[in-house]
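K.L.:
Okay, sequence plus prediction incoming.
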Amino acid sequence: MNQDDFTRVDEYLVEALLDRDEVLDQALADSRAAGLPAINVAPNQGKLLMILAQMVGARRILEIGTLGGYSTIWLARALPPDGELVTLEYDPKHAEVARRNIERAGLADRVEVRVGRGVDLLPGLTGPFDFVFIDADKASNPDYFTGALALSRPGTVIVVDNVVRAGAVLKADGDPNVEGIRRMNALIAAEPRVTATAVQTVGSKGWDGFCLVRVVE
């Protein structure tokens, strides 16, 4: 098996199980046209986020790392009409693309895009949130996890993306992204208020994985 095989399987799964969605397709197209990096979640991963948020009955969602708003739209679709999603984005250009995509999706009434460094914005938020998705700079993952936990309640689910990085997580070699993931894992393991696991994935986004955390007290 190689990357082409992983991509073809993802394409098959998306075609077999997901409806064609012009709003999401246009969000990706606009992100590409604006020069945003193609690091958004895959469609089947976005649907997974939506289902997980629905499973916990999320009414308030926090996203750290907006990019062009693709995952934001998936998550916001899990909310009830009076639900709220706060998403944090460092780059003003990315945030503007995201706002346009979110408005086109008809979700501007329940999504707030805040611009700035996540570590600076988190202390100013009011919790609790029912679901948190962390997908920003990996070097700051320990701070993001700590901030997310402070804004959580028993039952909150925290999902952290890109925690395998094609196996690079095995080596503590000074890469700030890898070091951030490893330090976050150590924090999670030592935190008595949560229970967690991590899952490796392969697909159109390569070999990676996510960490799934549930706040228990």
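P.N.:
That came through fine.

K.L.:
alpha carbons only for contacts and neighbour counts from here, please
P.N.:
Fine.

K.L.:
Which helix or strand contains residue 112?
P.N.:
Using DSSP states H and E, residue 112 sits in strand 111-115.

K.L.:
Can you tell me what sits against that strand?
P.N.:
Strand 111-115 is contacted by residues 66, 76, 84-92, 95, 99, 102, 121 when judged by Cα atoms under 8 Å, 6 or more residues apart in numbering.

K.L.:
same deal with stretch 168-188?
P.N.:
With Cα under 8 Å, 6+ apart as the test, stretch 168-188 has contacts from 137-142, 145, 163, 165, 194-196.

K.L.:
what would the residues you listed look like in CSV with neighbour count, secondary structure and distance to residue 40?
P.N.:
Below are the contacts of stretch 168-188 laid out as CSV (neighbours: other Cα atoms under 10 Å; DSSP: H, G, I helix; E, B strand; the rest coil; distance: Cα to Cα, whole Å):
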residue, neighbour count, secondary structure, distance to residue 40
137, 16, coil, 13
138, 22, helix, 14
139, 18, helix, 18
140, 18, helix, 18
141, 27, helix, 17
142, 20, helix, 21
145, 22, helix, 20
163, 26, coil, 15
165, 18, coil, 15
194, 19, strand, 27
195, 15, strand, 27
196, 16, strand, 24
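
K.L.:
Now flag whichever of those is closest to residue 61.
P.N.:
Residue 61 lies nearest to residue 145 out of the contacts of stretch 168-188, by Cα to Cα, at 14.5 Å.

K.L.:
thinking again about what came up before, tell me which of the contacts of strand 111-115 fall in strands.
P.N.:
Among the contacts of strand 111-115, DSSP state E puts 84-89 in strands.

K.L.:
ok, second structure coming up, stack it against the first:
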Amino acid sequence: MPEEAKEVWKQVDQYFVDALIAPSERFDFALEVNRKAELPAIDVTSLQGKFLEVLVRGTSSKRILEIGTLGGYSTLWLARAIPDDGIVMTLELEPHHAQIAKQNLEAAGFADRIDLRIGPAADTLAALVKEHAAAFDFIFIDADKASYPEYLQWCLKLSRPGTLIFADNVVRDGKVIDGGHRDPNIQGVRRFTEMVSAEPRLSATALQTVAGKGYDGFIIAVVLH
């Protein structure tokens, strides 16, 4: 992408952040903790985090499932959106990432709303299905893209009519349209998209996004029955 376009996207992001998100709301401390801990700089933006919060509040969701915790930045936005008796179950593969996330969530005062589980997400999801866990109201998938198809299969088993499933980072700088691309993340997204399209229990759409971090997008689906 041209650098001048990226600079415009960044400035527009900042304009709306300044207009719509108070400094006290942005969880900047968590991003700084993540940076110092040398976690990958792949968190959602503050506007995207607020978007997740708005979706959760707008759907009156109380049980949230997040696949991919990283340092807990998106988890913070989700946790703030639920009532005191709600829960965000967040799944993280890397123990170091999970420890940083735990610190951030405790610092924000949301630790009592979080069920942080460490290990391969597919294993945790399978265990939840086996133990007949209650359905989730909102599911945010933001982990390894190659596994999105498997995650979708488990998520459908952990959903109810009306559950929203939000899958992030599906555009991949536009590379998603290349059916022959060798990147397993791109192939994972393509297979995920095909599965969503073929699944009669889902109604879905996709939106492309541009932001200070670049060009991407998401798929959002609602479980019909």
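P.N.:
Noted; the coordinates are in hand. None of the values given here were measured: they were computed from a predicted structure.

K.L.:
Got a TM-score for the two of them?
P.N.:
The TM-score (TM-score structural alignment, normalised by the length of the first structure) is 0.98; 217 aligned residues with a Cα RMSD of 1.0 Å.

K.L.:
which one of the contacts of strand 111-115 of the first structure has the most neighbours?
P.N.:
residue 66 (29 neighbours; other Cα atoms under 10 Å).

K.L.:
what does that residue align to in the second structure?
P.N.:
Counting by TM-score structural alignment, residue 66 of the first structure corresponds to residue 69 in the second structure.

K.L.:
cool, residue 186 of the first structure as well?
P.N.:
Aligned counterpart of residue 186 of the first structure in the second structure: residue 194 (TM-score structural alignment).

K.L.:
Roughly how far does that match sit from residue 93 of the second structure?
P.N.:
With distances taken as Cα to Cα, to the nearest Å, residue 194 of the second structure is found 26 Å from residue 93 of the second structure.

K.L.:
now do residue 206 of the second structure
P.N.:
Distance from residue 206 of the second structure to residue 93 of the second structure, by Cα to Cα: 27 Å.

K.L.:
ok, the aligned partner of residue 206 of the first structure in the second structure to residue 207 of the second structure distance?
P.N.:
Mapped onto the second structure by TM-score structural alignment, residue 206 of the first structure lines up with residue 214. Separation of residue 214 of the second structure from residue 207 of the second structure (Cα to Cα): 14 Å.

K.L.:
okay, these two: which has more neighbours?
P.N.:
The residue with more neighbours, out of residue 214 of the second structure and residue 207, is residue 214; 16 against 11, by other Cα under 10 Å.

K.L.:
mind listing what the more buried one touches?
P.N.:
By Cα under 8 Å, 6+ apart, the contact set of residue 214 of the second structure is 6, 9, 173.

K.L.:
repeat for residue 30 of the second structure
P.N.:
Neighbour list for residue 30 of the second structure: 71-73, 104 [criterion: Cα under 8 Å, 6+ apart].

K.L.:
before we move on, back to that, please, which helix or strand holds the match of residue 186 of the first structure?
P.N.:
Using DSSP H and E, residue 194 of the second structure maps to helix 184-198.

K.L.:
quick one: buried residues of that helix?
P.N.:
Neighbour-count burial for helix 184-198 of the second structure flags 185-193, 195-196 (criterion: 16 or more other Cα atoms under 10 Å).

K.L.:
how far out from the middle of the chain is stretch 130-144 of the second structure?
P.N.:
Stretch 130-144 of the second structure has its C-alpha centroid displaced from the chain centroid by 12 Å (Cα atoms, centre = their mean, to the nearest Å).

K.L.:
quick one: buried residues of it?
P.N.:
135-144.

K.L.:
picking up where we left off before, show me which of the contacts of residue 30 of the second structure is closest to residue 19 of the second structure.
P.N.:
Using Cα to Cα, the contacts of residue 30 of the second structure come closest to residue 19 of the second structure at residue 73, 20.5 Å.

K.L.:
give me the number of residues near that closest one?
P.N.:
Using other Cα under 10 Å, residue 73 of the second structure is surrounded by 24 other residues.

K.L.:
any idea how far residue 3 of the second structure is from it?
P.N.:
27 Å.

K.L.:
Going along the chain, name the helices of the first structure.
P.N.:
Assigned by DSSP state H, the helices in the first structure fall at 3-17, 22-33, 43-55, 70-76, 92-104, 118-121, 141-150, 176-190.

K.L.:
tell me the most buried of these?
P.N.:
Each of the helices of the first structure was scored by mean neighbour count; the highest is helix 70-76, a mean of 26, by mean count of other Cα atoms under 10 Å.

K.L.:
Return the subset of the buried residues of stretch 130-144 of the second structure lying in strands.
P.N.:
Of these, the ones assigned to strands by DSSP E are 138-141.
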